[in-house]
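[1] Quick one, what's the 3D model for this:
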Amino acid sequence: MRRSRRDNGSRDDTLQQLRDHVPHARAFAAIGGFDPAFFLYYEDDDLCLRMQEAGWRCVLQPAARALHPGGASSAPSVRTTFIKQFHYARSRQIALQRYVSG
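    Predicted structure coming up:
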């Protein structure tokens, strides 16, 4: 867990950080977590839409950053490009069918 400016590393600070994350864990569990139908793409859209349907609120955090250990994902190749394009198209189609065409 990342420490806040107020965090002095005490047990109380750690417990408060855990308490702050419990509602998020409850929401995630309430909607059944990640849907295995989505892979690589549209997982975040699906999570937010299912959370909204369940009465939870999703908030965009523009300052959030995702870090890949090692600094990279897959090495570029024709195979990797094909796999990414396949999963993007597949996940997009599932999302459109599920959430747009009703």
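[2] When you work out contacts or count neighbours from here on, use the C-alpha atoms and nothing else.
    Will do.
[3] How about the host helix or strand of residue 51, which residues are buried there?
    Per DSSP states H and E, residue 51 falls inside helix 43-53. Going by neighbour count (16 or more other Cα atoms under 10 Å), the buried part of helix 43-53 is 43, 46, 47, 48, 49, 50, 51.
[4] please give me the structure for this one as well, since I'd like to look at both together:
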Amino acid sequence: MTRVPASVVAAAGLVGGYGVARLTKKRPLGGVALGAAGVVAARRWAGTVGSGKAAALTGLYVVAFAGSHPLAKKVGAWPSVLGVAGTVALASWGVERMAAHEG
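    Prediction:
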């Protein structure tokens, strides 16, 4: 069974969390999706890049979520969410790739 990369889990958490909140009109449900994906991604990062880099990527995930709100006021909700999700995915991919080459 192929394991979904942490970068994909994190991006899906940001996009999916927003999507769930928007579709259901229940922000807490979106928060559950966002949080669950964040926990899965953090655990995968810890296993692949170590605890320090995992903490940094998890922090980026949280900052991306928080930053998407003011960004949405300037560019719109979906562009904001997709932009921060792409940023987190790219950062995660890069850190995971570097860690794979170090070890």
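[5] Fetch the TM-score of the aligned pair.
    The TM-score (TM-score structural alignment, normalised by the length of structure 1) is 0.31; 51 aligned residues with a Cα RMSD of 4.1 Å.
[6] if we can go back for a sec, could you dump the buried residues of helix 43-53 of structure 1 into a markdown table with distance to residue 21 of structure 1 added?
    Formatted as a markdown table, these follow (distance: Cα to Cα, whole Å):
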| residue | distance to residue 21 of structure 1 |
| --- | --- |
| 43 | 20 |
| 46 | 20 |
| 47 | 16 |
| 48 | 17 |
| 49 | 20 |
| 50 | 19 |
| 51 | 16 |
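[7] List just the nearest of those to residue 15 of structure 1.
    residue 51 (25.4 Å; Cα to Cα).
[8] Let me know the closest of the buried residues of helix 43-53 of structure 1 to residue 27 of structure 1.
    Among those, and counting by Cα to Cα, the member closest to residue 27 of structure 1 is residue 51, at 6.9 Å.
[9] Please report how far the closest one lies from residue 79 of structure 1.
    34 Å (Cα to Cα, to the nearest Å).
[10] what does residue 44 of structure 1 give?
    25 Å.
[11] Other residues contacting stretch 67-87 of structure 2?
    10, 11, 12, 14, 15, 18, 64, 65 (Cα atoms under 8 Å, 6 or more residues apart in numbering).
[12] show me the contacts for the fifth one.
    What that stands for is residue 15 of structure 2. Neighbouring residues of residue 15 of structure 2 by Cα under 8 Å, 6+ apart: 81, 82, 85.
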